[in-house]
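Enquirer: Make a model of this:
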Amino acid sequence: MERKRDFYIVNSSELPACLIVQPIHSAGMGRLKDAGVFPVDSLDAVDPGRVVAAITRNAGFSGQQMNGLPDLKVVAVHGVGYDPVDIDTATSLGISVTNTPGSNERSVAEQAIALIFALAKQVVAADTAARTGDFAFKYSVDLMEVAGLTLGILGFGAIGRQTAAIGRALGMRVIALSSHQPDAVFERLGVVRAASLETLLRESDVVSLHLPSTPSTRNIIGREQLALMKPTSLLINTGRGSTVDEDALVNALRDGTIRGAGLDVFRSEPLDPNHPLCSLPNVILSPHLAGSTEAALRRTAIAAAECVLTVLSDKRPETLVNPQVWASRRQSILNR
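Expert: This is a model prediction of the structure:
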């Protein structure tokens, strides 16, 4: 068996194998190998009939890919969002799909806060000014103090709650909108429950989005919603790009409807360098890296590997996103 980087080249007589669609932390691959499941980064490295699992990040996994892997039993999503995976085809073929909620929540929340500071303190422009000797920059720039601002959280799951907790620690007033979290959660975190989306948008100095991609959240922030925000407000999105109407956002940023935006996610990724967002001075962009700290990547990779091994051991994973598949799942192959 030839060793190549952190992957094994597996010949057709060896089984099983896990296709690693996009790079993951070596700790996750080590967990697979310890259990006798060999990670491969290409179908060129293994007979497709030996692939029993796949781990994917934001690339997803298509029905065509599933149909080409006759013994595939599980697709593990490295992260929370599973919308790029063809769930219907997976379910029809008896393939379990899992995700890894909770493994990167702190890192994503920290990125949301980092984007707030980058905009409030105009960090990018200030860096340029310092490098070019423009120390008069401070006399013309309009900076914001974060303490005392109202932070509005739209999407009050694990990441939203982490963001709220950090915001509170910074001295921000935090309001959030949720139809799922009980009052006790709001009270424990010291967060005010917003009566409606409109109320949250009108009251917030910073609106931070932490929503999944669903038909009901698509373009939930559009022209009408942006018009409700304060002209001094900031929009932060570390959730899903589909939740924001990007054309409406560009217009709002150009005409001063809102002060600025910090975005880690986009409707189409990678972002086209010619996209209007790339040329706006009141926007801070990051390439969907909020969950990519060393600590988060390690936790997420191990969690994804554990999902794979759980399914292959014929045990139902806690994070199964297509539970209806379990009664008709493909036969598993490991004894743990």
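Enquirer: Could you use CA atoms for every contact and neighbour count after this?
Expert: Fine.
Enquirer: Now for residue 48, how many residues are close by?
Expert: 18 (other C-alpha atoms under 10 Å).
Enquirer: That one contacts residue 69, doesn't it?
Expert: Yes - in this structure, residue 48 is within contact of residue 69 by C-alpha atoms under 8 Å, at 5.5 Å.
Enquirer: Just to check, residue 106 is in contact with residue 161?
Expert: No - using C-alpha under 8 Å, residue 106 makes no contact with residue 161, being 9.6 Å away.
Enquirer: quick one: common contacting residues for the two?
Expert: Residues touching both residue 106 and residue 161 (C-alpha atoms under 8 Å, 6 or more residues apart in numbering): none.
Enquirer: so what's residue 300 up against?
Expert: Shown in contact with residue 300 (C-alpha under 8 Å, 6+ apart): 28, 78-79, 100, 103-104.
Enquirer: So it, which state does it fall into?
Expert: In three-state terms, and counting by DSSP: H, G, I helix; E, B strand; the rest coil, residue 300 is helix.
Enquirer: Show me where the protein has its helices.
Expert: 26-34, 63-67, 87-93, 105-120, 123-131, 137-140, 158-169, 183-189, 197-203, 223-228, 246-255, 294-312 (DSSP state H).
Enquirer: Out of the ones you listed, flag the one nearest residue 212.
Expert: The closest of those to residue 212 is helix 158-169. By C-alpha to C-alpha, the value is 11.1 Å.
Enquirer: residues in contact with the closest one?
Expert: Contacts of helix 158-169 (C-alpha under 8 Å, 6+ apart): 102, 105-106, 108-110, 112-113, 151, 153-154, 173-174, 189-191, 209-210.
Enquirer: The same query, at a cut-off of 7 Å, please.
Expert: 102, 105-106, 108-109, 153, 174, 189, 210 (C-alpha atoms under 7 Å, 6 or more residues apart in numbering).
Enquirer: Another for comparison:
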Amino acid sequence: MRVTLTVLEPEGLYPDTRLEQEILGPGVRILQGNAKASLAELPESLLAEVDGLMTLRMAVPAEQIARFPRLKVVVRMGVGYDRVDRAACAARGILVANVPDYGTMEVAEFAVLLALSLRRGLLLYHDTQRGEAPAPWAVLPSPLHRRQEVQRFGILGLGRIGSAAALRAKALGYQVVFHDPYQPNGWDRALGIARARTLDELLAQSDVLSIHCPLTRTTRGLIGERELRLLPRNAVVVNTARGPILDIDALERCLRDGHIAGAGLDVIPEEPPREPLPSLLRAYRAREPWLTGRLAITPHIAFHTPEAWDDIRRKSIETMRDVLVDGLRSNVIPPESD
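Expert: From the prediction side, this is the model:
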């Protein structure tokens, strides 16, 4: 069969393209690049042939979209799609799709794990027992430590991951409440959890706040100092979604004055972090005593298992096949969804 379409995976993620070719079929060729940081590293001659673009870590800004004269589909190989300039794509009629159903269990479990490790003292005792002058072999008083059954676990964003986190928190004994203005009525009853009508209502009752909404124009900076101070005193904040949703400087102020007892962050505003570092990250790296047992930061790895990586690969190319080859709307993100 004559090749009529070309799909580019610019980051060279895999040792071969056999799986991609098998799924796309003989009428489509799959090309790999070797760009490590930016699409700008790739030559115009290559981009001129591309109908479909698949990216994992790489941003797809407007100035790079303009270099693809034939581009029809961009597949973001993950859940979040904030790295793609969707307005620039929409102006050209380019469809943008994501892979919303990979790593769901992993991220949900990691979010609950972060909360538990803070609330049950794992981090505190780990930090104190490895010091040069270890803490006493005894219970340490801390406002962090609470029984699950007396706490409300607040879910901000009840999509696939938020729903999975809600079920896991519920199974561990938490009372679970969520807020999601886009989730239809009835979903809360199906999961057996409570619904908060407004964000403020959710915050006011969340002993643990776990963030699971996408990063969009409306969610950027959604949780600032006002919102953090609506949480009950000694609450815990967990973010496994996107760093810019949470004001990290406001979080530091609320941790320093004790309003927030602890936080678990798998995401931060700029990844990887660069100088000048946020003040909270500097304090964390310096192991300042006031943060002992109160803060965990991981490098955006909540999704990571070998099985999740396999899902990313297969589901991404299946989405590309559906949209580019078969003309379906699988996982296509509408431009107006922000």
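Enquirer: Find the residue at the geometric middle of structure 2.
Expert: Most central in structure 2 under C-alpha atoms, centre = their mean is residue 241, positioned 3.0 Å from the mean C-alpha point.
Enquirer: Which position in structure 1 pairs with it?
Expert: Counting by TM-score structural alignment, residue 241 of structure 2 corresponds to residue 239 in structure 1.
Enquirer: swap in residue 211 of structure 2?
Expert: Checking TM-score structural alignment: residue 211 of structure 2 goes with residue 209.
Enquirer: Its match: neighbour count?
Expert: Neighbour count for residue 209 of structure 1, taken as other C-alpha under 10 Å: 25.
Enquirer: Surely it is in contact with residue 236?
Expert: Yes - assessed by C-alpha atoms under 7 Å, residue 209 of structure 1 is found in contact with residue 236 at 6.1 Å.
Enquirer: follow-up on the earlier one: so which of the contacts of helix 158-169 of structure 1 wins on neighbours?
Expert: Those, ranked by neighbours (other C-alpha under 10 Å): first place residue 153, 30 neighbours.
Enquirer: Just tell me what that residue corresponds to in structure 2.
Expert: In structure 2, residue 153 of structure 1 lands on residue 155 (TM-score structural alignment).
Enquirer: quick one: its match and residue 178 touch, right?
Expert: Yes - in this structure, residue 155 of structure 2 is within contact of residue 178 by C-alpha under 7 Å, at 4.4 Å.
Enquirer: Verify the contact between residue 143 of structure 1 and residue 121 for me.
Expert: Yes - Residue 143 of structure 1 is within contact range of residue 121, at 5.2 Å (criterion: C-alpha under 7 Å).
Enquirer: between those two, which one's more packed in?
Expert: Just comparing residue 143 of structure 1 and residue 121: by other C-alpha under 10 Å the higher neighbour count belongs to residue 121, 17 against 13.
Enquirer: which residues sit in contact with that one?
Expert: 143-144.
Enquirer: Check residue 3 of structure 1 too.
Expert: Here residue 3 of structure 1 is in contact with residue 9 (criterion: C-alpha under 7 Å, 6+ apart).
Enquirer: how much space between it and residue 200 of structure 1?
Expert: Using C-alpha to C-alpha, to the nearest Å, residue 3 of structure 1 is found at 54 Å from residue 200 of structure 1.
Enquirer: Also residue 153 of structure 1?
Expert: 8 Å.
Enquirer: Tell me how many other residues surround residue 147 of structure 2.
Expert: Neighbours of residue 147 of structure 2 (other C-alpha under 10 Å): 11.
Enquirer: cool, and residue 305 of structure 2?
Expert: 12.
Enquirer: show me the contacts for the equivalent of it over in structure 1.
Expert: Using TM-score structural alignment, the partner of residue 305 of structure 2 in structure 1 is residue 293. Contact partners of residue 293 of structure 1, counting by C-alpha under 7 Å, 6+ apart, are residue 107.
Enquirer: end to end, how far does stretch 213-224 of structure 2 reach?
Expert: Termini of stretch 213-224 of structure 2 sit 15 Å apart (C-alpha to C-alpha).
Enquirer: tell me how far that stretch is from the chain's mean position?
Expert: Put simply, stretch 213-224 of structure 2 sits 12 Å off its chain's centre (C-alpha atoms, centre = their mean, to the nearest Å).
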